[in-house]
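**Student:** model this:
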Amino acid sequence: MAKTIYSHFIFLLSISILLFFSETTGGLKRSLSFELIYRYSPRSPIYYSNLTDSQRFEDSLLHFENRFLQLNNSQAMSVGYEITAIRPRIIFYGSLYMVFLTIGTGNGTIGYYLSIDTGSYLTWTQCKPCINCYPQNDPYFDPHQSPSFIDISCSHQNPCPQGNYHCINNRCHYQVGYIDGSYTKGTLSKDTFGFRSSHSDYPEFIEGLVFGCSHDSQLVVPSHGYPSGIISLGLFRESFAMQLINHGSQGRFSYCLPLRGSTSMSFLRFGDDIVQRGPVQTTPIEPSQGVCFYYIILNDISVGTKRLGFEPGMFARKPNGSGGFIVDSGAAVSRLITPAFERVKKVLRAYFRHRNFVEVDPTKYGISLKLCWLFQPHYQSLMPSMTFHLQGAEMSIAWQSLFHIVQQKGIFCFAMLPLETLTILGAYQQTNTRFTFDVLQLQLAFNPENCEHDSQP
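**Tutor:** I've put the predicted structure just below:
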């Protein structure tokens, strides 16, 4: 076990994780920045060099698209700055991210890869005794080896947190189910989370974070040994994002995703490590009882200069919980609710037909998208952008983030898909834009940015 801890820590040293503490007039400030690495990047531990870019894109669509919704949804810095910068490594896993961190203290301190999920309400990892667990490369967390581990107890006088927890044998239990059939069950617990420090031979810790100790879990999507669980960023009081409010994040986290194929580093940033450059727009986040997704209000869509004029309520949440528009970097591509997708499809067909592009059948090229066309000379100058007309803001999506280019097959495809239940802004359409979520002010800020430069302070 000691050898495992040592190897994980040496690994973290090699990727330059930074941690600095300093006192300011306002007290201790802390900012956290997790490095983002695309799953198919050579820096990824599950990198397959024999896959083409098109095969990697298809893999993200076919194997990870159903991991972004939960069943509880009724349908899911530099030295010298006066901040603390915690920079554990994150890996873009399929359509999700993972962070490497440690849980526990003493002999129970073990490192884990956990997927980051903006649609989850609880951080969890697999724990001993594992009644029914999926295989993972990291050892299962052993609560008995960590002296700082606490099971959250309950009684009639001291009930479990409201919502998703139940008191069984004087301990709080949780159960999370996912749309694809994956699930996790276990006990609500607290322990110390550790981050490697570059100025010391020892990790720095955040004590007493609530998480789920899973004794029964299953992932339908093949995991290849990763992840060991999930770090939650959802709108729920036990999520990682909400708990970090008490540790200097100011309730804010942010990311900027480079275009696919980029080899540049980018980061998931918290608190004072967030820098917004250029014109920033804001739109309100709509909270919903019992739901931890980030809903914003979408009123209409434009393709190029043509505003489509969707009827009011097309993208609104319905009384039964269906509908709405969520921002979710866990979805590989955006999804438009089916009636809206059909109208956008009609407009795009007319647009490209007018410019003499030849439409082709995606299935004949092994593509899972719905609309594809053949290249023609100087096609880049003819490509349309798209605009999402939000409440109080206009979000422009450049054509490079709107279409999937398959160079070796001589085609390009509209990189959105239909969905019956709701509309989702996925990772492909979020590239080269900084998104900053404020869970205290319930506000989403965004601005165009060259995410190739995100590694700069």
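
**Student:** Going by C-alpha atoms from here, please, whenever you check contacts or count neighbours.
**Tutor:** Fine.

**Student:** Residue 347 - how many residues pack around it?
**Tutor:** 16 (other C-alpha atoms under 10 Å).

**Student:** Now for it, which secondary structure element holds it?
**Tutor:** Assigned by DSSP states H and E, residue 347 belongs to helix 338-354.

**Student:** Pull the distance from that helix to the chain's centre.
**Tutor:** Put simply, helix 338-354 sits 29 Å off its chain's centre (C-alpha atoms, centre = their mean, to the nearest Å).

**Student:** same for that helix, what does it pack against?
**Tutor:** strand 298-303, strand 416-419 (3 or more C-alpha pairs under 8 Å, 6 or more residues apart in numbering; DSSP states H and E).

**Student:** Moving C-terminal from it, which element do we reach first?
**Tutor:** Downstream of helix 338-354 (by DSSP H and E), the next one is strand 359-360.

**Student:** name the helices or strands packed onto that following strand?
**Tutor:** Short answer (3+ C-alpha pairs under 8 Å, 6+ apart): strand 359-360 packs on strand 372-374.

**Student:** list the helices and strands the following helix or strand past the strand it packs on packs on?
**Tutor:** Next in sequence after strand 372-374, counting helices and strands by DSSP H and E, comes strand 386-390. The contact analysis (3+ C-alpha pairs under 8 Å, 6+ apart) places strand 386-390 against strand 298-303, strand 393-397.

**Student:** tell me the angle strand 386-390 makes with strand 393-397.
**Tutor:** On the basis of axes from the mean of the first three to the mean of the last three C-alpha atoms, to 10 degrees, strand 386-390 is oriented at 160 degrees to strand 393-397.

**Student:** want to put them side by side, so please do this one too:
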Amino acid sequence: MSSVTRMMSMVLSLQIITAFFFITATVSSSDSSQPGGFTMDLIQHRSKSNSSSFRRSNIDNQLRATPYADVAFDTYEYLMKLQIGTPPVEIEAILDTGSEVVWTQCLPCINCFNQSSPIFDPSKSSTYKKIRCTTPDQSCDYDVVYGDKSYSIGSFVSETVSIKSTSGQSYVMPETIIGCSHNNSAFKTSGSGIVGLNWKPLSLISQMGKHMLGAISYCFSPEGTSNINFGSNAIVSGEGTVTTPMFKKKEGPGLYYLNLDAVSVEKTRIETLGTPFHASDGNIVIDSGSTLTTLPASYCSLVREAVEKFVEAERVTSKDGTLCYKTNTMDVFPVITMHFTGGADLVLGKTNTYMAVNGGDICLAIICGPTIPLPGGVDAIFGNRAQNNFLVGYDDSSRLFSFKPTDCGVKQDIPRDSVSAASFLQFNITFVLFIYVLSLIRL
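**Tutor:** Now for the predicted structure:
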């Protein structure tokens, strides 16, 4: 190679590298806070609660508590860490696919519950902005009532919300609409609020924008680490994955519906067909904020009867009629399978469907609801206890739910954040080009 040719090759290579650095720097600076997908760990909070007061989250009081009062079930809540304001203040809030509003307790607090972290002080945040609404005093207030009659009252505000992924990358959401709550009641949580994740406009996933594809997935562990995935990281695939259609209904705005075709108790299959519970456009709401699964009374009684025929242990009498037995082993109970439309058959583990209560008895963790459908047409809930050890995906673009049996307490091979993966690729390409230039110089 002549010296002129070699020099031209070197100049061309340097121009390529310079252009590459310019392009990647531009991409990194514009997208660093907007990855196409990321993953973060969740915190599990567990407490005792009467079956009449477990929190079944749903806005506008569409649900009400069951009449059961004398069985103390464990309540499971999965908390998500968020950073609010500038400078950022870290909070922990309940993950809730059954509601819309993202809110945290704020000063001044008229009526606040105890939380483990300091209450957010808007006066110390430079990015806090009040929102004006078309009301006489231009205030923009909200009043959210949940299924157990707990409530949050406050004002909608604009604030910066940051989420730190497991890789350490921060996902920053400037001018996010959140609820600043000044009056709350009946919450029993170590967190400071709720992260609404339904499909309505003010939920967290909706405010993340189209680049997150409206996609979330989570893996709830009964013990150990749980996590949640957003965007491209939320794709559920691989061996054992099953899918079922997602339904949205005017009667239950914002809620995610599945269609339950049948429930099997061991080999006894109980069809919804021929019962008032049968539907083809969604008959059960999936809710990450509710612990127990609820079925309408008439259909639930058929499931209970099948369980009763199978179990030979001594029955424990309870005032509320909850199906309980005096036993210290799950082995006496039948396996329950939920059959969703499209061939999505979820074989539930014993801990998904039975719970130890009252210091020794074991009860069926499926609650029979009222005989009349609740407001909003909701009379069945698929709770987070039954979802344990499944990777559960919500894909709003395809209108599909995905379920994959997974040991959620074991660290999974989690996809890199999109930005981290892009940076890794950029480094590799740059390194190859650098080696190429060195080889030219040596020539």
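
**Student:** After superposition, what's the TM-score here?
**Tutor:** Put the two chains on top of each other and the TM-score (TM-score structural alignment, normalised by the length of the second structure) is 0.72; 370 aligned residues with a C-alpha RMSD of 3.6 Å.

**Student:** before we move on, the earlier item: could you export the helices and strands packed on strand 386-390 of the first structure as a markdown table, including mean neighbour count?
**Tutor:** Shown next, in a markdown table, are these (neighbours: other C-alpha atoms under 10 Å):
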| stretch | mean neighbour count |
| --- | --- |
| strand 298-303 | 20 |
| strand 393-397 | 19 |
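
**Student:** Just the buried positions in the strand ranked longest in the first structure, please.
**Tutor:** Of all the segments of type strand in the first structure, defined by DSSP state E, the longest one is strand 204-218. By neighbour count on 16 or more other C-alpha atoms under 10 Å, the buried set for strand 204-218 of the first structure is 204-205, 207-218.

**Student:** tell me the two of those that are most distant?
**Tutor:** Maximum pairwise distance in those, criterion C-alpha to C-alpha, is 31.2 Å, between 204 and 218.

**Student:** The next helix or strand after the longest strand of the first structure - contacts with which helices or strands?
**Tutor:** Per DSSP H and E, the first helix or strand lying C-terminal to strand 204-218 of the first structure is strand 229-232. Here strand 229-232 of the first structure touches strand 96-103, strand 110-117, strand 124-126, helix 240-243, going by 3+ C-alpha pairs under 8 Å, 6+ apart.

**Student:** Which one, of the ones you listed, ends up nearest to residue 400 of the first structure?
**Tutor:** Of all these, strand 96-103 comes closest under C-alpha to C-alpha, at 21.0 Å.

**Student:** From the chain's centroid, how far away is the closest one?
**Tutor:** Distance of strand 96-103 of the first structure from the chain centroid (C-alpha atoms, centre = their mean) equals 12 Å.

**Student:** In the second structure, what range does it match?
**Tutor:** For strand 96-103 of the first structure, the aligned range in the second structure is residues 77-84, judged by TM-score structural alignment.

**Student:** mean deviation of that stretch from the first structure?
**Tutor:** Averaged over the aligned pairs, stretch 77-84 of the second structure sits 1.7 Å from the first structure after superposition, using mean C-alpha distance after the TM-score superposition for the first structure.

**Student:** thinking again about what came up before, residue 405 of the first structure: which of the helices and strands packed on strand 229-232 of the first structure is closest?
**Tutor:** strand 96-103 (21.6 Å).

**Student:** Not counting sequence-adjacent ones, nearest residue to the equivalent of residue 339 of the second structure over in the first structure?
**Tutor:** Residue correspondence to the first structure (TM-score structural alignment): residue 339 of the second structure is matched to residue 389. Spatial nearest neighbour of residue 389 of the first structure, excluding adjacent residues (C-alpha to C-alpha, 6 or more residues apart in numbering): residue 300 at 5.1 Å.

**Student:** how close does that neighbour get to residue 379 of the first structure?
**Tutor:** According to C-alpha to C-alpha, to the nearest Å, residue 300 of the first structure stands 27 Å off from residue 379 of the first structure.

**Student:** out of the helices and strands packed on helix 338-354 of the first structure, which comes closest to residue 70 of the first structure?
**Tutor:** strand 416-419 (15.3 Å).

**Student:** tell me, the next helix or strand after the closest one lands on which residues of the second structure?
**Tutor:** For strand 416-419 of the first structure, the following helix or strand on the C-terminal side (DSSP H and E) is strand 423-425. Aligned using TM-score structural alignment, strand 423-425 of the first structure spans residues 380-382 in the second structure.

**Student:** Adding mean neighbour count, write the helices and strands packed on strand 229-232 of the first structure out as TSV.
**Tutor:** Formatted as TSV, these follow (neighbours: other C-alpha under 10 Å):
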stretch	mean neighbour count
strand 96-103	26
strand 110-117	26
strand 124-126	27
helix 240-243	23
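
**Student:** between those, which one is nearest to residue 397 of the first structure?
**Tutor:** The closest of those to residue 397 of the first structure is strand 96-103. By C-alpha to C-alpha, the value is 21.1 Å.

**Student:** quick check: angle from the helix or strand that contains residue 26 of the second structure to strand 170-185?
**Tutor:** Using DSSP H and E, residue 26 of the second structure sits within helix 3-31. With the same axes, to 10 degrees defining the directions, helix 3-31 of the second structure sits at 0 degrees from strand 170-185.

**Student:** for helix 3-31 of the second structure, which positions count as buried?
**Tutor:** Result for helix 3-31 of the second structure [16+ other C-alpha under 10 Å]: buried residues 10, 13, 17, 20, 28.

**Student:** In those, find the pair that's most separated.
**Tutor:** Greatest spatial distance among the buried residues of helix 3-31 of the second structure (C-alpha to C-alpha): 10 and 28, at 26.5 Å.

**Student:** Could you find the closest non-adjacent residue to residue 334 of the second structure?
**Tutor:** Residue 334 of the second structure sits nearest to residue 266 (C-alpha to C-alpha, 6+ apart), 5.6 Å away.

**Student:** same check, this time on residue 170 of the first structure
**Tutor:** Once flanking residues are discounted, residue 170 of the first structure sits nearest to residue 154: 4.9 Å by C-alpha to C-alpha, 6+ apart.

**Student:** Residues contacting stretch 390-403 of the first structure from elsewhere in the structure, which ones?
**Tutor:** With C-alpha atoms under 8 Å, 6 or more residues apart in numbering as the test, stretch 390-403 of the first structure has contacts from 259, 281-284, 296-300, 383-389, 412-416, 428-431.
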